[in-house]
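In: My questions concern the predicted model and sequence given below.
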Amino acid sequence: MKTLKDIEIDGKRVFIRCDFNVPKDEFGNITDDRRIRAALNTIRYCIDRECKIILASHYERPEPGKYEDKYSLKPVAKRLHTLLKIKNEVFMANDVVGEDAKEKASKLQPGDILLLENLRYEAGETNNDDTFAEKLAEFADIYVNDAFGACHRKHASIYAITKYFDKDSKCAGFLMSKEVNFFSKVLENPVRPFVAVVGGSKVSGKLQALTNLMNKVDKIIIGGGMAFTFLKAHGHEVGNSLVEDDLLEEANNIILKAKKQGVKFYLPVDVVAAPEFSENTTVKFLPIQEIPKDWMGLDIGPATTRLFREALNDAQTIMWNGPMGVYEMDRYSKGSMAMSNNIAQTHATTIVGGGDTADVVQRAGDAEEMTFISTGGGASLKLIEGAKLPGLEALEN
């Protein structure tokens, strides 16, 4: 896979696929610009080589063909201009491949930047449509994929578009190559003990990753909503907690496989339980054996936090994907915050994967202490699973 430094781009028109899918508040203000910052090195490199730069990204899931303001990338163009500290404005197209985008692209001077509107306004993006991909390709001489967070999706701007560029005209941006190299190095040759901390709500999305991790790690720590599927498979009463009943057997198989392979497998021993999913209800710290039938677990409890901290003590490599509870509500965020603090305090190489997990680390004030924070949760999970990522495959061909 070629990177930006391997190809000749001076003075050329460069199309950079970024991942600007950033969180906004109810007023449309960007609340976390980490993904925009992550793309700056690639963009600056192209500015310094007097390229004409076309940026493209998706944002959430608008209805194709319907241009709604709340899904617009206009706030991203403003933030990008502020972060780049450049004199010229970042030009914003009013469409994706329409007349406005074409006209603005044709007037670009060396070092100028044009941001296209949300790619998903066009149905062709998610359908991996060749005709749409060709229209995007017409904007540029060089294609750069710097959207690691989206490269597990077979979409037009990630996959189909690469057909229209030869092997010397397409490459990975700096962020993409950094992410891929980091994960590959850690997964192929980790310093041991290697501990995987896996949380989040569902087992189904992480089943293959867990199975694959089993052959690579020394310990697995399970938290978040997915822990209750494992606890129920173990025979515990979990009340109204989130459980995927169709995966109980799979969960049991993972526990048995861990035992067989000598991988230490940790599950919560207590939880923060409540009768309903709400910020203002009664909560109790309960051992997992005592969850009432009509209550639900919404965070790991203090005893579990201590147990998990002990399990992390000798770790040399830690990979964390998924929060320990419903961290968005203050009452159920303590387990995730404590996990972030405990991981940050180790002397291990620490890799944080996924938007939610990165958000926890940010809120806990531990971002500076982590070795590496990935911009892509889904993509990093696919890499761990050993799956082929369409975005990488397209650049290799």
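Out: Arrived safely.
In: contacts, neighbours, all on C-alpha from now
Out: Will do.
In: for residue 76, helix, strand, or coil?
Out: Three-state call for residue 76 (DSSP: H, G, I helix; E, B strand; the rest coil): helix.
In: Which residue is the nearest non-sequential neighbour of it?
Out: residue 20 (7.2 Å; Cα to Cα, 6 or more residues apart in numbering).
In: Distance of the one you found relative to residue 146?
Out: 11 Å (Cα to Cα, to the nearest Å).
In: Pretty sure residue 71 is one of the things the residue nearest to residue 76 touches, is it not?
Out: No - contact criterion Cα atoms under 8 Å: residue 20 and residue 71 do not qualify, at 11.5 Å.
In: of those two, who's got more company?
Out: More crowded of residue 20 and residue 71, by other Cα atoms under 10 Å: residue 20, with 27 against 21.
In: contacting residues around the more buried one?
Out: Shown in contact with residue 20 (Cα atoms under 8 Å, 6 or more residues apart in numbering): 35-36, 57-59, 76.
In: did I read that right, it in a strand?
Out: No - using three-state DSSP, the secondary structure at residue 20 is coil, not a strand.
In: Second structure follows, compare the two:
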Amino acid sequence: MKEIKTVNDFNFENQTALIRVDFNVPINEYYEIIDDTRIQYSIPTIQKIISEKGKIVLISHFGRPKGISSKTYSLKFLTHYLYKKLKINVFFHENCIGETVVKKVNELKNGEILLLENLRFYKEEEREDKNFAYELSKLGDIYVNDAFGVAHRFHTSITILPKFFGKKKCIGLLMKKEIQLLGQFSYGKGKRPITALLGGAKISSKIEVIENLIDFADYILIGGGMSYPFIKMKGGMIGNSMIEKDQIIEKTLKKIFFNKKMNIIHLPKDVIIADSFKNEANTKISPIHSIPNGWMGLDIGPFSIKKFCKIIEKSKTILWNGPVGVFEFSNFSLGTRLIAKSIANTTEKGAFSLVGGGDSIAALKMEKYDKKISYLSTGGGAMLASLKKNKIKILPGINAIK
């Protein structure tokens, strides 16, 4: 952190801050925000600059418009929301670059905010385009990256744009907190016992994370679709359970199996199996290593829930990313909901908990436990990338600020 400047290292009076935020928030059909965590966590950075009589230009992506402008992915709906949060008028411009945008920026007064249109309306954003970065660089005096959710992306506004600001670039308070807290896990600095719970459908994005965590965690709990490659490698029968087939995954799994600390990895013993992938499917409880053909595991079973919760309850530091079942199906959500409850209760008793990933946070909010967690990470993908071996130092968005 010493080699990375933050907004606290600058005085923004009479300066225009070009802030890359991550306002890619989930919304409903009425454009009402379902989860505003990412915006809420960026507010302190914005308030710091405004309090110093600085000017702000906000740039963000929203959804995946693939370089095509559309009302569906416009950021304009956020101006009213930001006004309510900041009690400051937030201006909007329907472009990100061009003479009219530069004119609008130059007209800003101290303490005013301008939100620009979706960066991904420009194909150049996802191509590390120097010309696009140069045009964006005209819009600010100091570059601020407060978008941890995309810090792992090689996108123009993340990796190329900062190069045009020399030493006048920094990270925001959201990014600073994410880096500090994830650093605790990356280097095993948390209070022990340290427990990491990893779930979700795919193991490919988390296999390197397991390699890193096994060096310092006390317990690694693995659920969801991630568990089946382990069971299959141990010679178990997994029926029709979903599994990723990849030679690199298999090679890394073998490496983990021969690790002396393999005993800290805990897999489910039993699972709720179904005869089809739907909420109304026929179900029964089965040992995870002997799932019949035609059946698939869609949630962890009662014995595994009890075992996982028991480990969580004696932990002092907890990291969670990914559900342990297909929790969007109510009949297969019990495991994930009880895990969420256990982490929330353990946190209330003094443990530190860090939860990342859209599904995990959605599960917490569904059960109204989100306020009981120590910190909700704003970036699932960036969180996982930072937890791979030695990656916290070289996330593209962090490296670009050094």
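Out: Structure received. The structure presented is a predicted model; accordingly, all values stated were derived computationally and were not measured.
In: coming back round to it: keep only the contacts of residue 20 of the first structure that stay in contact in the second structure.
Out: Of these, the ones still in contact in the second structure (both residues aligned by TM-score structural alignment, their matches' Cα atoms under 8 Å) are 35-36, 57-59.
In: Among those, which lie within helices?
Out: Using DSSP state H to define helices, the subset of those located there is 35-36.
In: Could I get the full set of helices for the stretch 151-300 of the second structure?
Out: In the stretch 151-300 of the second structure, the segments counted as helices under DSSP state H, counting those that start in this stretch are 173-186, 207-213, 227-233, 247-257.
In: Could you check stretch 348-365 of the first structure and say which residues are buried?
Out: Buried residues in stretch 348-365 of the first structure, counted by 16 or more other Cα atoms under 10 Å: 348-362, 364.
In: Same question for stretch 91-101 of the second structure.
Out: Buried-residue list, stretch 91-101 of the second structure, by 16+ other Cα under 10 Å: 91-93, 95-97, 101.
In: average offset between the host helix or strand of residue 144 of the second structure and the first structure?
Out: Element membership for residue 144 of the second structure, per DSSP states H and E: strand 142-145. When the first structure is overlaid, strand 142-145 of the second structure sits 0.6 Å from its aligned residues on average, using mean Cα distance after the TM-score superposition for the first structure.
In: who are the neighbours of that strand, in terms of helices and strands?
Out: strand 16-20, strand 169-171 (3 or more Cα pairs under 8 Å, 6 or more residues apart in numbering; DSSP states H and E).
In: Swap in 10 Å and give it another go.
Out: When contacts are defined as 3 or more Cα pairs under 10 Å, 6 or more residues apart in numbering; DSSP states H and E, strand 142-145 of the second structure sits against strand 16-20, strand 55-59, strand 169-171, helix 173-186.
In: now it, how far from the centre of its chain.
Out: 21 Å (Cα atoms, centre = their mean, to the nearest Å).
In: just stretch 364-382 of the second structure next, same as before
Out: For stretch 364-382 of the second structure, the distance to the chain centre is 10 Å (Cα atoms, centre = their mean).
In: Kindly report the same for stretch 309-327 of the first structure.
Out: The chain centroid and the centroid of stretch 309-327 of the first structure are separated by 17 Å, computed with Cα atoms, centre = their mean.
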